[in-house]
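Participant: Requesting a structural model of the entry that follows:
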Amino acid sequence: MKKLIFIFVLISLAFLAIFISSSKKDEEIKIAFVGALTGKYSVLGNAMVNGILLAFEEINYEIDGRKIAFVLKDDKQDEDLNKNIINNLIANNTKIVIGNVTSSMSKVSMSIINNYDDIFMISASSASNEFSKKDDNFFRVHVANNAQRFDSFTNYVIKNNFKKIYGIYDPYNETYAKDYLINFEKSLVSKGENKLLTYEKTDINLDLLVDNIKKKNPDLILICANSVDFARIIQYVRLKGITTPFASAEWARTPSFIENSGKASEGVIFNIDYDEKSSNPNYKEFVNKYVKKYGIPPSMYASKAYELSKIIIEILKVGDETEIKQNLLAKREFEGLQDKIIFDEYGDVIRKYYNFKVINGEFVRVDE
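Facilitator: Sure thing, here's the model as predicted:
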């Protein structure tokens, strides 16, 4: 009798396991992109969406029998709207968020997400050092603005004898943009160089900006802003006869920057962890797929969004979406499009940076 009961229990447990497994496969994996899809930051957001969609289409929006339900949410760079979006996603039981486009909006999202242990957020662009060394559920495939990240950039600046540097940043994404200038300056000072002459904002009256630049007489103008604002500023400054070289954060390094600024873009220096002329076979294959689908070459942000989507897919094959952080940290090292992506215990990555200059309307890699 006891033996029959034992067999019955085993059979019941087996059926229960099959039922649970079957039920799990019927459930959708809910993934949301939250970021700027309209307005001046949409150049980044729409490129990221292109990369994400390409990655999910390759697996037909399905992982181990479970369908991926993917939604797009435009935060419009609006703090209150962004809060509502995140709260609604949580109420809808969404466990994976890709975003935001700007560090300022990522900060808003994480102020809510940090209250939940089972929600994971990963970004292709948020680089503020404010997120570094925090044991939370926010990961990035984009390098943080720490002083070490600027080594190759400041070496280039020193080698080219740029001593007086005029800083400009976007106050509407201050969490990233001002942080960029601060940590660039830290790297520079650590090598015995001077601090920046000033920290100016992109929303300053342009005639006043021109007057200030003439008074300060810098050797180099370093700007951290989106491609639209940078194009507007450099065109006006050049129109007023100022020939001071410009350097820029990777944020503005998009094809649209050269299109919008025209000849004014010539000579602009960028320091970036992305080379569109990379010979890596993974990257070449991705570019071919991207061009075939969208008819244009991918930007850095499309590429990084594709990379993080591939990482999500790989980790979801190991466990469900509530375990994504621990499963990702258990592996840590992933094959990227151009190099390996290695996460530290806080979800930050280290990648190699290169210096580029706009020459004849193209981004050309230059030596330190």
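
Participant: use CA for all of it now, contacts and neighbours both
Facilitator: Fine.

Participant: Centroid-nearest residue for this structure?
Facilitator: With distances taken as Cα atoms, centre = their mean, the chain has residue 125 as the residue nearest its mean C-alpha position (1.3 Å).

Participant: How much space separates that residue from residue 237?
Facilitator: 28 Å (Cα to Cα, to the nearest Å).

Participant: before we move on, what about residue 31?
Facilitator: Distance from residue 31 to residue 237, by Cα to Cα: 43 Å.

Participant: Could you say which helix or strand holds the residue nearest to the centre of the chain?
Facilitator: In the assignment (DSSP states H and E), residue 125 maps to no helix and no strand.

Participant: for it, what are its contacts?
Facilitator: 100, 101, 102, 103, 140, 141, 142, 301 (Cα atoms under 8 Å, 6 or more residues apart in numbering).

Participant: out of those, who's nearest residue 37?
Facilitator: Using Cα to Cα, residue 101 is the member of the contacts of residue 125 that sits closest to residue 37, with 9.1 Å.

Participant: Correct me if wrong: the closest one contacts residue 35.
Facilitator: Yes. Contact criterion Cα atoms under 8 Å: residue 101 and residue 35 qualify, at 5.0 Å.

Participant: Please give the structure of this sequence too, so both can be compared:
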Amino acid sequence: MARDMHRGGRLWACGLAVLLGLAAFSPKEPVRVGFLGGLTERASGFSEDARNGVMLGVEQRNQAGGIEGRRIELIVQDHGDGLARVPAAFQALREARVVAVIGPYSSAVGLEVMPLANAARLLMLSPNVAANALASQDDYMVRIGRTVRQAAQSYAQLLHERGHTRIALARDMGNAVFSTTWSEDFHAAFSALGGAVVAQADFGAEPAVSYEDAVRTMLAAQPDGLLFIGPATDVARLAQQAAKLAAALPMAAVDWAANASLIELGGSAVEGMVFMQTHQRDDDSPRYLAFVSAYEARFGRTPTASAIAAYDATSVLADALARASVRGKADEDPKDAVLQNGPYEGLQQTIRFDRFGDTVRAAYPTVVRNGRFERLPR
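Facilitator: Coordinates of the predicted model:
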């Protein structure tokens, strides 16, 4: 009997050794990263480009070994149009046990989701949210992009340099949090330079205002330029109406609209439209050109500023988690990891966060020329 017990003990030990050996060689738990965007909303092109940037960043990182040997698993959630589905989309990402979320992509959604993220202590790494109210806050939103105020000031400077003194603007009240603040900050900055906002037309809210009526309201004040605050779909249609009614009048639009959908929908009407964008389209650095080549091969389109910022956000998160792991802090709060392990090399700019998770990105003038976005010399 003693011999049987001894043999049983050896079998148990051998079995344990096999199990431990299998565990040692079993795949590591993936790092789950969430994406939150409006993939079925009116301005879906912006979020689609961002999702593509994140997807490419994740795929390339996994090909390079992931995060310290752990594969990244991307969980995509569409919050739809408006705000009604935002809480459910956020909760779905929580239930998927993501370590952080890349997104959202509008100020309205950012303000809606922020209390949820703070309560859950879940990092939101947003490439694009720009609301002034989300800056300089000790919260769980870390922003890659500029604030509304910084963007509006850069547009005021650009239009002033181009000789404009009387600007009429149209703003999308479907995203009133963004558009209202943007127009107010632009008005203040443009006025300080000696210019004037001579007309303002609102669209995108009830009661509905047609694009033609909005443009006629703008033109009635006899401006020397038009400025559109809205997504690509709306800006394209506003530009078409403006081209019919005042073909020679210069136009500008917020960088929110600067994606492939604008040119596809707007056609010749958007030729000459100017923007201030946070990436250099004439960048010939090997790293940027490699990204552009990979993006075009993967998605069949040229990357926009939204795609680039989303790709940068993915790199920031992966680098932060990897650096924390190397420092022996693999379980560090992702927010702390991002804030304490920088700076980070983006595709075109070095990314440095302050203690609130805010950063500043340089902006460059861009023009639509021959159906393409090109760098505009200043």
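
Participant: re the thing from before, neighbour count winner among residue 31 and residue 237 of the first structure?
Facilitator: residue 31 (22 against 19; other Cα atoms under 10 Å).

Participant: That one matches what in the second structure?
Facilitator: When the second structure is aligned by TM-score structural alignment, the residue opposite residue 31 of the first structure is residue 33.

Participant: Tell me if I am right that that match is in a strand.
Facilitator: Yes. According to DSSP: H, G, I helix; E, B strand; the rest coil, residue 33 of the second structure belongs to a strand.

Participant: How much space separates it from residue 270 of the second structure?
Facilitator: In terms of Cα to Cα, residue 33 of the second structure sits 37 Å off from residue 270 of the second structure.

Participant: helix or strand for the closest residue in space to residue 154 of the second structure that isn't next to it in sequence, which one?
Facilitator: Leaving aside its sequence neighbours, residue 154 of the second structure sits nearest to residue 276 (Cα to Cα, 6 or more residues apart in numbering; 7.1 Å). For residue 276 of the second structure, the host element (DSSP H and E) is strand 274-277.

Participant: so that strand corresponds to what in the first structure?
Facilitator: Going by TM-score structural alignment, strand 274-277 of the second structure sits over residues 269-272 in the first structure.

Participant: Contacts only, for residue 33 of the second structure.
Facilitator: Contacts of residue 33 of the second structure by Cα under 8 Å, 6+ apart are 72, 73, 74, 75, 98, 99, 100, 101, 102.

Participant: among these, which are in strands?
Facilitator: Per DSSP state E, strands hold the following members of these: 72, 73, 74, 75, 100, 101, 102.

Participant: what do we get in the first structure for the first one?
Facilitator: When the two structures are superposed using TM-score structural alignment, residue 72 of the second structure falls opposite residue 68 in the first structure.

Participant: So what's the residue count around that match?
Facilitator: Neighbours of residue 68 of the first structure using other Cα under 10 Å come to 17.

Participant: ok, now which ones touch it?
Facilitator: Applying Cα under 8 Å, 6+ apart, the residues near residue 68 of the first structure are 28, 29, 30, 31, 61, 62.

Participant: preserved in the second structure, out of those?
Facilitator: Shared contacts between this structure and the second structure among the contacts of residue 68 of the first structure (both residues aligned by TM-score structural alignment, their matches' Cα atoms under 8 Å) comprise 28, 29, 30, 31, 62.
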